[in-house]
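Trainee: Predicted model and sequence follow; I will ask about them next.
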Amino acid sequence: MSVQDDKREIQMVDRFNLEVPEGRKRADIDASLTIAGQTVDFELKSATRKGVSTVRDLGPGHFAKWKNIHWLFGVYDARGEKLQHSYYASPDAMVAWISSKEEYVRPDVSLAQHAMKGISESSVIDLLGEKEYYTKQEARWVMKNQWTAAKYEEQADLTSGKDIRYSLDRMVEIMRERCLYVMSRGATLNNPHIPMTYIEKLPMIKEEPAIHLRKLVADYLGKASMTEDATA
């Protein structure tokens, strides 16, 4: 995140009286608010004449993350310094745009999944040799830093004492997961923009932003609750 984007995000957090998780990392949610005992997560974005940039390598992980996310789009002056007004998008309001991007990458995701299924025992043996068991070092050679140290231990099915070991079947699973990860990285879009024509159809927030936002979110949560009750 650039310094300018970071300043804008802080400005939006202050303007709407939002909360930022302590120790937030780049991939985490931007901010949240608690309303009627429910915590609502937000994605904060700055809007320009070209629209709103999203993320590099937009793929399945982002689609899953954004399923229940609420959005705030801040529109700034020509210098990009003063927040003029904002637009609010509920999760439902973003479905059309997100679904269009998800549909675009779906063939590549499907291809990655089918390629993963092609990994077999012979794939492991060809790479690592036929052995009674496989070591943590060999598993790390395949998975790199994709897993934490704890997960390497958790996934080991032949551990003996302090020796972390994996069966041939487990190594097949590990290679499949790595294959899916590697191929899925290609099943992405590079920073697709949300056009202003899409954003300008959303509810605008200008006066009393913190109060107005909470009313919009409360209305959405109320409607969502009624829909769930009706379909239960």
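Mentor: Alright, I've got the coordinates. Numbering: from 1, shown residues only.
Trainee: can we go C-alpha only for contacts and neighbour counts from here?
Mentor: OK.
Trainee: List the contacts of residue 9.
Mentor: 44, 45, 46 (CA atoms under 8 Å, 6 or more residues apart in numbering).
Trainee: in the longest strand belonging to the chain, what counts as buried?
Mentor: In the chain, with assignment by DSSP state E, the single longest strand is strand 38-47. Buried positions in strand 38-47, judged by neighbour count with 16 or more other CA atoms under 10 Å: 41, 42, 43, 44, 45, 46, 47.
Trainee: so is the closest residue in space to the fifth one that isn't next to it in sequence in a helix, a strand, or just coil?
Mentor: What it means is residue 45. Computed as CA to CA, 6 or more residues apart in numbering, the closest residue to residue 45 that is not its neighbour in sequence is residue 73, at 4.9 Å. Here residue 73 is strand, with the state taken from DSSP: H, G, I helix; E, B strand; the rest coil.
Trainee: ok, now which ones touch residue 73?
Mentor: 44, 45, 46, 47, 52, 86, 87, 88, 199.
Trainee: Including distance to residue 184, could those residues go into JSON lines?
Mentor: As requested, those are exported to JSON lines (distance: CA to CA, whole Å):
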{"residue": "44", "distance to residue 184": "26"}
{"residue": "45", "distance to residue 184": "26"}
{"residue": "46", "distance to residue 184": "28"}
{"residue": "47", "distance to residue 184": "29"}
{"residue": "52", "distance to residue 184": "24"}
{"residue": "86", "distance to residue 184": "34"}
{"residue": "87", "distance to residue 184": "32"}
{"residue": "88", "distance to residue 184": "31"}
{"residue": "199", "distance to residue 184": "29"}
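Trainee: here comes the other one, which I'd like you to weigh against the first:
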Amino acid sequence: MRVRHKPWAADKLAEYPNYVVTDPTTLRGKWAQSFPQEGPIHIEVGSGKGQFIVGMAKQHPEINFIGIELQTSVAVMALDKIIEAELPNVKLLNTDGGLISDYFSEGEVDRVYLNFSDPWPKSRHEKRRLTSAAFLENYQQILKPNGEVHFKTDNQGLFEYSLVSFSKFGMELDQVWLDLHQSEFEGNVRTEYEEKFAAKGQRIYRVEAHFKAE
């Protein structure tokens, strides 16, 4: 995602500690206490401009959501949406999603969302894909037993790769949508990318999978 650099973005993120956690390692194992209400913890790796995480938080006030976005100039746009909606059940991390095992303790998270991740199509970049084995290992570590991963994309190649990656890792595929917007799926919250691709008539793929409890 390319956006114009916002030199003031980091300062604005720092002004809202109630929404933006600047050092997530300090809350490792304590995330439940950081929210005003008890509830499951769902995280989105690569939350972009925040449309999905904010929409989900509005739709599910009983769940606590954490959006992770590396690009500061993008994360501040997500913050604007959170501020406007005045949502107590959303927090934002402006950090690298590849380090989530440093931010969350074992079994602390109930669900991971991956939406329209960079496909990294070249074979030499496979390890950068958010559904590669290295990332799945991190998700499994922080998720509760039978914890879920929900993945959405417009990229057929990445979707097929992800289904294979999940299966090879020993995950169980619960539901698969080959054309989400033409299905009977209810409660779908669209991302900015999703709206853009859907307007062009592109098919949206989705899968729900979980790690089997040992």
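Mentor: Great, that's in hand. Nothing here was measured: the structure is a model prediction, and the numbers come from that model.
Trainee: where does the TM-score land?
Mentor: Once superposed, the chains reach a TM-score of 0.27 (TM-score structural alignment, normalised by the length of the second structure), with 93 aligned residues with a CA RMSD of 5.3 Å.
Trainee: circling back: who does the longest strand of the first structure touch, helix- and strand-wise?
Mentor: helix 3-16, strand 31-35, strand 70-76 (3 or more CA pairs under 8 Å, 6 or more residues apart in numbering; DSSP states H and E).
Trainee: Next, the angle strand 70-76 makes with that strand.
Mentor: 30 degrees (axes from the mean of the first three to the mean of the last three CA atoms, to 10 degrees).
Trainee: quick one, helices of the second structure?
Mentor: Ranges of helices in the second structure, per DSSP state H, are 9-14, 31-34, 51-59, 72-85, 100-103, 133-142, 156-168, 192-199.
Trainee: right, and the ones you listed - which one's nearest residue 207 of the second structure?
Mentor: Residue 207 of the second structure sits nearest to helix 156-168 of all the helices of the second structure, at 8.0 Å, using CA to CA.
Trainee: And the closest one, what's buried?
Mentor: Residues 158, 159, 161, 162, 163, 165, 166 are the ones in helix 156-168 of the second structure that count as buried (16+ other CA under 10 Å).
Trainee: Repeat that for stretch 224-232 of the first structure.
Mentor: By 16+ other CA under 10 Å, stretch 224-232 of the first structure has no buried positions at all.
Trainee: measure residue 82 of the second structure to residue 66 of the second structure for me?
Mentor: 11 Å (CA to CA, to the nearest Å).
Trainee: shared neighbours of those two, which are they?
Mentor: Counting by CA under 8 Å, 6+ apart, the residues touching both residue 82 of the second structure and residue 66 are residue 90.
Trainee: I'd like the buried residues of strand 38-47 of the first structure as a markdown table, with distance to residue 216 of the first structure appended.
Mentor: Formatted as a markdown table, the buried residues of strand 38-47 of the first structure follow (distance: CA to CA, whole Å):
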| residue | distance to residue 216 of the first structure |
| --- | --- |
| 41 | 14 |
| 42 | 13 |
| 43 | 16 |
| 44 | 16 |
| 45 | 18 |
| 46 | 20 |
| 47 | 20 |
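Trainee: now residue 173 of the second structure, nearest residue through space, not along the chain?
Mentor: residue 209 (4.3 Å).
Trainee: what's the neighbour count on the one you found?
Mentor: As a burial measure, residue 209 of the second structure scores 20 neighbours (other CA atoms under 10 Å).
Trainee: ditto for residue 14 of the first structure
Mentor: 12.
Trainee: And for residue 147 of the second structure?
Mentor: So residue 147 of the second structure, with other CA under 10 Å, has 21 neighbours.
Trainee: With residue 172 of the second structure instead?
Mentor: Neighbours of residue 172 of the second structure (other CA under 10 Å): 17.
Trainee: these two touch, right, it and residue 165?
Mentor: No. Residue 172 of the second structure is beyond contact range of residue 165, at 11.0 Å (criterion: CA atoms under 8 Å).
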